[in-house]
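Asks: Below are the sequence and a predicted model; questions follow.
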Amino acid sequence: MEAEAEAAGEEPDRRKVAALSAPALSAARLTLPGVMDAEGRVDETRLRMHIFKNGGVSPSERGLVWRFLFGMYPCSSTALERSLLQEQLFVRYRVMKRKWQQFLPSALQIYLNGTDAKLIEAVRYFDQRERRQQAQDESEEVRDRLAFLELQAQIVFERVTFDHEELREAIRIIDKDVPRTNRDLSYYQDEGLGNLLVLRDILITYAAFHPEVSYAQGMNDLCSRFLEVLNSEVDTFWSFSCYMEKFSRDFRADGLHRKIELEAALLKELDPPLYAHLVKDNMESFTFCHRWLLLGFQREFEHSDALRLFEILSCDHLELISQQVDRARYQERLAQEYRTEEDPESELQAFNTDFTFELFICAAILLDNRESLLRCQDDVQLIQFTTSLQGTLELNSTLKKAEHHFYNYCKRCAWDYMNGRCRTSKRKHEDFLAHLLNLFVLK
């Protein structure tokens, strides 16, 4: 029924506990113009451009879009191929989950201190739901097919072993963090509170089968975002896993440290005086931006806007633009008709392709609050400043400002040779700038 509601453009009631089996979305179609062909294949470039230029997609299509955007569904797959893939992913997740539950049966239920009466009640109807799912009737054909897939999955995961102490420690932290997930969201209201227990199972399964990453604080909020949108335990696990393949480093100290360094470097490019103020008196770490960058500004914007921003950041459209700009710089360097050794100033400005759009979002927020930041004299005041912004930012204006900074940075880095240092025609410069501008929403 939920798949039918989404296909009809309606918002399904997502407060019920997410089912272990994935919703039947494999054959659903996207209505985005020119994005999906007759057999269900998706043009990935068009999809990402649509997300960026339209500021996200409608809530009714978000669940299906995210399954493509984050890699659970290959964009090149047909609807028929996805229906087979859906069964395989379902069985594999079920086998993985069962494996850690058999390894640590004491971890089947969340550890609660006895004071969280609502969550204790949610545990009861969550357990009832689990028993109902195990008793579901399936056709003989489906049972045979799933049995074969399960045998395959058991072979795949047969040699996987767990470190008892490491997994227990991960579960201990997960059991502390899951109840702290934002329970004010409608998704976790009433019976939907049982979705916290679904979230717990997903996080434990991920930690068990990705020991090199395991679990780190903040993953519960990130994974919760996937669960709310996809409303499927299986699909959330695989989409979250695909996301973490790319961004798991952000949850390690070295990855976060690098991202903060990049933010500081970008601000130095955009506003040297503000950067100079923030790096004095031990404020150079930029740790006040930590949560913004780690969780994609989850608490700084109204919830629906935060989901939309996460979608926009994940479409990577502007990162593709930066690659095009860098290629244009390289081609122009090859075409230069002067000798750089005689004119060291003619070397083109370095273009930092590590400056992703989320860094420009962060910079836009900092520049928009420049005067308040200049009044901050220590780290404590900076933390107070960032806390005061929670839930107060307006997304559309922030996006416009961030894009403006990104466009100007791209233009400056790509065309610093226009100042009389290159013999390329002015018409060629203008044509490329028009092409560059067309890739942005700015007009």
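Replies: Now that the structure is in, tell me what you want to look at.

Asks: Going by C-alpha atoms from here, please, whenever you check contacts or count neighbours.
Replies: Noted.

Asks: and Ser397, how many neighbours?
Replies: Neighbourhood size, Ser397 [other Cα atoms under 10 Å]: 11.

Asks: How about the helix or strand hosting it, which residues are buried there?
Replies: Using DSSP states H and E, Ser397 falls within helix 395-414. By 16 or more other Cα atoms under 10 Å, the buried positions in helix 395-414 come out as 395, 398-407, 409-411, 413-414.

Asks: got it, and stretch 380-395?
Replies: Leu382, Phe385, Thr386, Gly391, Leu393, Leu395.

Asks: Then stretch 185-199?
Replies: Judged by neighbour count using 16+ other Cα under 10 Å, the buried positions of stretch 185-199 are Tyr187, Tyr188, Glu191, Gly192, Leu193, Gly194, Asn195, Leu196, Leu197, Val198, Leu199.

Asks: Quick check, the third one in contact with Glu121.
Replies: Think Glu191. No: counting by Cα atoms under 8 Å, Glu191 does not reach Glu121; the two are 9.4 Å apart.

Asks: Now find how far off-centre the host helix or strand of Ala147 is within its chain.
Replies: Applying DSSP H and E as the criterion places Ala147 in helix 140-157. Its chain's C-alpha centre and that of helix 140-157 lie 31 Å apart, by Cα atoms, centre = their mean, to the nearest Å.

Asks: could you say what helices and strands it packs with?
Replies: Packing contacts for helix 140-157, counted by 3 or more Cα pairs under 8 Å, 6 or more residues apart in numbering; DSSP states H and E, involve helix 79-103.

Asks: how distant is the helix it packs on from the center of its chain?
Replies: Put simply, helix 79-103 sits 22 Å off its chain's centre (Cα atoms, centre = their mean).

Asks: same question, stretch 390-397
Replies: Stretch 390-397 sits 19 Å away from the centroid of its parent chain (Cα atoms, centre = their mean).

Asks: Quick check: end-to-end length of it?
Replies: End-to-end distance for stretch 390-397, by Cα to Cα, to the nearest Å: 16 Å.

Asks: neighbouring contacts of that stretch?
Replies: With Cα atoms under 8 Å, 6 or more residues apart in numbering as the contact definition, stretch 390-397 has outside contacts at Arg299, Glu300, Phe301, Glu302, Asp305, Leu309.

Asks: State the helix or strand in which Val57 lies.
Replies: Per DSSP H and E, there is no helix or strand for Val57.

Asks: can I assume it is in contact with Met49?
Replies: No: contact criterion Cα under 8 Å: Val57 and Met49 do not qualify, at 11.1 Å.

Asks: could you pull out the helices for the stretch 201-350 of the chain?
Replies: Ranges of helices in the stretch 201-350 of the chain, per DSSP state H, counting those that start in this stretch, are 219-230, 233-247, 253-270, 272-278, 290-295, 303-314, 317-335.

Asks: Let me have these in a markdown table, extended by distance to Asp127 and mean neighbour count.
Replies: A markdown table is the format used below for those (distance: least, Cα to Cα, whole Å; neighbours: other Cα atoms under 10 Å):
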| stretch | distance to Asp127 | mean neighbour count |
| --- | --- | --- |
| helix 219-230 | 19 | 22 |
| helix 233-247 | 15 | 20 |
| helix 253-270 | 37 | 17 |
| helix 272-278 | 51 | 16 |
| helix 290-295 | 31 | 18 |
| helix 303-314 | 29 | 20 |
| helix 317-335 | 43 | 17 |
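
Asks: Take this one as well and set it beside the first:
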Amino acid sequence: TKVADEKTCIQFSIRRPKLPSSETHPEEGVYKRLDVAAWLHHLNELGQVEEEYKLRKAIFFGGIDVSIRGEVWPFLLRYYSHESTSQEREALRAQKRKEYAEIQQKRLSMTPEEHRAFWRNVQFTVDKDVVRTDRSNQFFRGEDNPNVESMRRILLNYAVYNPAIGYSQGMSDLVAPILAEVLDESDTFWCFVGLMQNTIFVSSPRDEDMEKQLLYLRELLRLTHPRFYQHLVSLGEDGLQMLFCHRWLLLCFKREFPEAEALRIWEACWAHYQTDYFHLFICVAIVAIYGDDVIEQQLATDQMLLHFGNLAMHMNGELVLRKARSLLHQFRLLPRIPCSLHDLCKTCGTGMWDSGYIPAVECTGHHPGWESCPYGGTVEAPSPRPPREGKKGPKVPRDGFGFRR
């Protein structure tokens, strides 16, 4: 694709990059896709999930076989707890089915005035979106498809259930794959509720959460890809807004990769293995693999947006996942992290840092209204204490991860 004006002609190319073995996670390739046998191995006689951390690790590296997604996804989306028994889950489903029916009844019982406002603020947009969402998928194909109507009810009912969020364009893109795997309308609704409540990388343009995501992403790029970061800085505020990645975050990469690869990325993020922010490492991986042209040709903000837009459906999802896992591994080896990324670790569960090791926090010096760093960061980094490694692996981070104030 070429973008031309009177003075310039810029060439965008779709490259077929490869990832050297030196840039892969040391445990890459160890884990196979979670199949029926492996899944059943994690369930005890009562149906409770055992060794949850190992399960999440297996999903993070290998993904889930399509045949059991409908059974496993409700756990990842926290509809079911890992401690629940099969019997308890059936009781929960029955209870939640009643609650779902009550939510729907509340929507159907609106006064004429309430319904007019609801139609104007929610239903008009939902009705437009559902008929054009995933129509190439056999599950939603054809006229008068009942699954499309089921998706519509889920989205309308969610807007009643959570009026503070209501409906934003793109939510149908998130519900559709869940419905196609989980199948049951009520179960899908509650899985979607779990997705919206517990998955950080779902946000909307009116969310302050988006700005927080962009702040973390800028800092990660500063650490991992300083040349690209400096290019963004040279473009000023427009460049630092990183418009090219807004769609990645809002639609969870669904428009960037074929569905099979996009859902693998979803599963890796939902696994919450060693970080709740793996989606940001996915963003950095895309930039690291496919962003060289941006730097080499010094692309402006609008050209950068076009460059990454043209890459949609032409990127290698598995390659991006491998690179992102490697970036996370290197991040964990840092002897210190900037205080601007302190919260990136704050919400992480078991296993973010090996053997209780937590890296030192170094202050970036940007805290208006604070006399000292609110995260306890020091201006000068203390002597680094290397992380304890249980297995052979790189002891120092690769170039690009040593950061300075």
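Replies: All right, it came through fine. Just so it is clear, the model here is predicted, and its values are computed rather than measured.

Asks: To Leu151 of the first structure, which of the helices of the stretch 201-350 of the first structure lies closest?
Replies: Across those, Leu151 of the first structure has its closest neighbour in helix 233-247 (18.3 Å, Cα to Cα).

Asks: Following superposition onto the second structure, what is the mean distance for that closest one?
Replies: Following the fit onto the second structure, the mean deviation recorded for helix 233-247 of the first structure is 1.1 Å by mean Cα distance after the TM-score superposition for the first structure.

Asks: Counterpart of Ser67 of the second structure over in the first structure?
Replies: Aligned by TM-score structural alignment, Ser67 of the second structure pairs with Ser60 of the first structure.

Asks: Then Thr275 of the second structure?
Replies: Mapped onto the first structure by TM-score structural alignment, Thr275 of the second structure lines up with Glu319.

Asks: surely that match meets Phe357?
Replies: Yes: contact criterion Cα under 8 Å: Glu319 of the first structure and Phe357 qualify, at 7.0 Å.

Asks: Need the nearest residue in space to the most centrally placed residue in the second structure, chain neighbours excluded.
Replies: Nearest residue to the geometric centre of the second structure (Cα atoms, centre = their mean): His279, 3.6 Å. Nearest residue to His279 of the second structure in three dimensions, chain neighbours excluded: Cys269, at 6.1 Å (Cα to Cα, 6 or more residues apart in numbering).

Asks: if I pick that neighbour, what's in contact with it?
Replies: So Cys269 of the second structure contacts Phe60, Asp276, Tyr277, Phe278, His279 (Cα under 8 Å, 6+ apart).

Asks: Tell me, how many residues neighbour the first one?
Replies: For Phe60 of the second structure, the tally of surrounding residues (other Cα under 10 Å) stands at 27.

Asks: can you check the fourth one too?
Replies: Other residues lying near Phe278 of the second structure total 27 when counted by other Cα under 10 Å.

Asks: How about it, nearest residue that isn't a chain neighbour?
Replies: Nearest residue to Phe278 of the second structure, sequence neighbours excluded (Cα to Cα, 6+ apart): Cys269, at 5.5 Å.

Asks: how about stretch 86-103 of the second structure, aligned to which bit of the first structure?
Replies: Taking TM-score structural alignment, stretch 86-103 of the second structure hits residues 79-96 over in the first structure.

Asks: Take the buried residues of stretch 185-199 of the first structure and keep only those in helices.
Replies: Asn195, Leu196, Leu197, Val198, Leu199 (DSSP state H).

Asks: Per the alignment, the first one pairs with which residue of the second structure?
Replies: The equivalent of Asn195 of the first structure in the second structure is Asn147 (alignment by TM-score structural alignment).

Asks: Can you list the residue ranges for strands in the stretch 301-405 of the second structure?
Replies: For the stretch 301-405 of the second structure, the strands defined by DSSP state E, counting those that start in this stretch cover 336-338, 360-362.

Asks: As JSON lines, the ones you listed with distance to Ala288 of the second structure would be great.
Replies: Listed next are the strands of the stretch 301-405 of the second structure as JSON lines, based on distance: least, Cα to Cα, whole Å:
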{"stretch": "strand 336-338", "distance to Ala288 of the second structure": "20"}
{"stretch": "strand 360-362", "distance to Ala288 of the second structure": "25"}
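
Asks: out of the ones you listed, nearest to Leu223 of the second structure?
Replies: Among these, strand 336-338 comes nearest to Leu223 of the second structure, with 9.1 Å by Cα to Cα.

Asks: The closest one - contacts with which helices or strands?
Replies: Using 3+ Cα pairs under 8 Å, 6+ apart, strand 336-338 of the second structure is in contact with strand 360-362.

Asks: Could you check how far the strand it packs on is from the centre of its chain?
Replies: Relative to its chain's centre, strand 360-362 of the second structure lies at 26 Å (Cα atoms, centre = their mean).

Asks: sorry, back to before: between the helix or strand just after the helix holding Ala147 of the first structure and helix 79-103, how many degrees?
Replies: Downstream of helix 140-157 of the first structure, the next assigned helix or strand under DSSP H and E is helix 164-177. Orientation of helix 164-177 of the first structure against helix 79-103 (axes from the mean of the first three to the mean of the last three Cα atoms, to 10 degrees) gives an angle of 110 degrees.

Asks: relative to helix 219-230, how tilted is helix 164-177 of the first structure?
Replies: Angle of helix 164-177 of the first structure versus helix 219-230, following the same axes, to 10 degrees, is 70 degrees.

Asks: mean shift between helix 164-177 of the first structure and the second structure?
Replies: Following superposition, helix 164-177 of the first structure is found to deviate from the second structure by 2.7 Å on average (mean Cα distance after the TM-score superposition for the first structure).

Asks: Tell me which other helices or strands that helix touches.
Replies: Helices and strands touching helix 164-177 of the first structure, by 3+ Cα pairs under 8 Å, 6+ apart, are helix 195-209.

Asks: 10 Å - rerun?
Replies: Helix 164-177 of the first structure sits against helix 79-103, helix 195-209, helix 219-230, with contacts defined as 3 or more Cα pairs under 10 Å, 6 or more residues apart in numbering; DSSP states H and E.

Asks: so the last one corresponds to what in the second structure?
Replies: Residues 171-182 of the second structure are the counterpart of helix 219-230 of the first structure, counting by TM-score structural alignment.

Asks: and the matching stretch, how far from the first structure on average?
Replies: For stretch 171-182 of the second structure, the mean distance to aligned residues of the first structure following superposition is 1.1 Å (mean Cα distance after the TM-score superposition for the first structure).

Asks: chain center to that stretch: distance?
Replies: Relative to its chain's centre, stretch 171-182 of the second structure lies at 15 Å (Cα atoms, centre = their mean).
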